[in-house]
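Visitor: one predicted model, sequence on top.
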Amino acid sequence: MSKVFKIIITCSLCLSLIGCGSSTKDSVATYDIYNSSFVYGITNNGSNSNIQFFSDGLCVAGKDDLGTSGVDSQVAQAGGAFNATEQSVLYAQNMHEKMYPASTTKILTAYVACLYGDLDSYVTVSENACKQESDSSVIDLKPGDVMSLRDLLYGLILRSGNDAAVAIAESMCGSEEEFVAKMNETARSLGATNSNFVTSNGLHDDNHYTTVYDMYLILNKAIQNEEFYKIFTSTNYTCNYTSGGEPKTVEWSTTNQYLTNSVTTPSGFTILGGKTGTTGAAGYCLVLLSENEDKDTIISIVFNADCRSNLYLLMSEILSNYCV
């Protein structure tokens, strides 16, 4: 075991139990992202007799690319595919390189909200949350609108509402900055230490980045949350809320083109859910959750594709070639 400890990197992970802006040192984690030497937890007396490997239940990814020659990998900058059931890496392309996640950021936003928020509470939307660029993806919130946190989360995931992201952040932590601190803290607690988040919605910032592997770690944990899974795997949603003092009803549908049948799902796969993201710097991104014919859970990711059609082309090739 001493040889293992010579190759691991030590870092302390602080996991907040409740609320924003406060944290409790819960345990110590040491890990090397490139091998199975993740160690999580120390016994109360500080001995190593009851060590639990941090990578238990996780796919452990090395530094080398895997499978890129068998697909049109040149159309994107990074990608990965993981069999979460078998705990194996199926495809790897620049998996640990810094990438801009665009709106796939909202996976972490939604997970933090489901983890710490009361989804049945009501949120009064601020003017600040509604200050989005004219070409921004929004759910058309107006200052003073009253909507449940649960409804905001459906608008966040299905319609990729940038205004919904800010409303969620402000309602939970008082400001987007405090909420983003909670996002970063949560990401680190999952081992996603090569990421840094600046916004709750993923609008571009040079210091807002993640990696394919970190995003796998985040989604892999998030889908274990019942509320998150229900929202993430929805295709349509009817939202009833109050706007201008009057009741209002809107219908939302997913932006995932597999689920809208705009793109053909590869044979043998069931697409469960996913999150798209697009900015000039991030290119076209997709984080996808699916099942193969064996009912294995597959998490597949493509970052910075050069166009939307090639995003789905590469994703389909990865699934068909490596995830059956």
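Guide: On my side now, so go ahead.

Visitor: hey, let's count contacts and neighbours off CA atoms from now on
Guide: Noted.

Visitor: hmm, Tyr237 and Tyr154 touching each other?
Guide: Yes - at 7.1 Å, Tyr154 and Tyr237 qualify as touching, with contact defined as Cα atoms under 8 Å.

Visitor: take the one below as the second:
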Amino acid sequence: MAQRIRIKKRKSRKPVLLLPLLLVVLAVLGYRYIPEPQHLWEKISEDRTAAVSPLKPETQSAVPVSAGRLNSSQAILVRLKDQRILMEKNSEEKIYPASLTKIMTAIVAIENLPDLQEQIKLPQSMFQELYQANATMAGFQPDEQVRAMDLLYGVMLPSGAESCIGLAERIAGSERKFALMMNQKAAELGMNHTNFENTTGLHAKNHYTTVKDLAVLLNYALQNDTFREIFTSSRHSTQSTNKHPGGITFYSTMFTALGNSRIRGGEILGGKTGYTDEAGLCLASFAQVDKEHYILITAGAKGNHNSEQYNITDALTVYNRLEKE
């Protein structure tokens, strides 16, 4: 009887002894089906890239505008409904984007700010360098507490460099780290001929892009409601701040340069100008003609802030040729 009891005790231990082994086997099998972090990141990147529709070349020019008629040395026109390129001129040549850079600055900031009503302090340390570089400013002052949304308008309408850096330092800790985020976004969008070194567009040898890449960027950014609202605004008044109790009113540099000029059969809905000595006069614009929407990117036009605005002239020339007969 005692022997039978011992045998039963041995049999009762077998499941207990097998349990740790079974857990190990299940863990190994489960691990094989967990994707490695790098593979997971590649999948996310592929999904993001797939969401961006590539631009499609037109088989023949759909706009009767000779490239020689344009003042800009690089240009591209895209119809948004089908991403069709209707006209291009040296669209893949390297350019310096000047303040068209701020399109990327704005969209990256919008996508990484959890609260657009947040108050952001503009530190004194950044102002002296911007003054020395003669950077365009929105009008904020050192130590001013500014709402994030007002800084975004400061980036896009008056092209304020202090607004760019204030957002960059709040989001990434420094302008340099924020520029890395801009390059990451460019890579996700397939902007393969672009590299950003700063948020403002101040000239740097390795800060470059193409008008085709910028068309991809603007097409993407306009799908964001906040960006689109800012990009199409002609003016904006900020909320009261500790330095400006009455706020500041901004005016779009593009709408100011456009003045009373109009296009046939439609209107220019929004835009961003840019200029440095190296970049020439640049413009990224968004228009509606005969119920169709278009974006036009031009760069490299001769002139400066005091001359005729040949970037605006080129936009009017191109958009006026889109009206259906």
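Guide: That came in fine, so what should we check first? Because the structure is a prediction, the values reported are computed rather than measured.

Visitor: any idea what the TM-score is?
Guide: The TM-score (TM-score structural alignment, normalised by the length of structure 1) is 0.78; 279 aligned residues with a Cα RMSD of 2.7 Å.

Visitor: between Tyr154 and Tyr237 of structure 1, who's got more neighbours?
Guide: Tyr154 (27 against 16; other Cα atoms under 10 Å).

Visitor: so what's the more buried one closest to, chain neighbours aside?
Guide: Ile231 (6.1 Å; Cα to Cα, 6 or more residues apart in numbering).

Visitor: check Arg147 of structure 2 too.
Guide: According to Cα to Cα, 6+ apart, the nearest residue to Arg147 of structure 2 is Gln119 (4.4 Å).

Visitor: how much space between the one you found and Gln239 of structure 2?
Guide: As for Gln119 of structure 2, its distance to Gln239 of structure 2 is 11 Å (criterion: Cα to Cα, to the nearest Å).

Visitor: can you list residues touching both of those two?
Guide: The contact sets of Gln119 of structure 2 and Gln239 overlap at Arg147 (Cα atoms under 8 Å, 6 or more residues apart in numbering).

Visitor: do a quick rundown of the strands in structure 1.
Guide: 10-15, 24-30, 39-40, 76-83, 88-93, 122-124, 146-148, 236-243, 246-253, 270-279, 283-291, 297-305 (DSSP state E).

Visitor: the longest one corresponds to what range in structure 2?
Guide: The alignment of strand 270-279 of structure 1 onto structure 2 (TM-score structural alignment) covers residues 267-276.

Visitor: ok now that stretch, how far from the chain's centre?
Guide: Its chain's C-alpha centre and that of stretch 267-276 of structure 2 lie 15 Å apart, by Cα atoms, centre = their mean, to the nearest Å.

Visitor: same check, this time on stretch 212-222 of structure 2
Guide: Taking mean C-alpha positions (Cα atoms, centre = their mean), stretch 212-222 of structure 2 and its chain are 8 Å apart.

Visitor: pull out the buried residues from that stretch.
Guide: Of all the residues in stretch 212-222 of structure 2, those buried under the rule 16 or more other Cα atoms under 10 Å are Lys212, Asp213, Leu214, Ala215, Val216, Leu217, Leu218, Asn219, Ala221, Leu222.

Visitor: mind listing what Leu66 of structure 1 touches?
Guide: Leu90, Tyr91, Ala92, Gln93.

Visitor: what's the second one aligned with over in structure 2?
Guide: Which is Tyr91 of structure 1. Checking TM-score structural alignment: Tyr91 of structure 1 goes with Met87.

Visitor: its match: what's its closest spatial neighbour, skipping adjacent residues?
Guide: Once flanking residues are discounted, Met87 of structure 2 sits nearest to Leu77: 5.1 Å by Cα to Cα, 6+ apart.

Visitor: same question for Met172 of structure 1.
Guide: Gly117 (6.7 Å).
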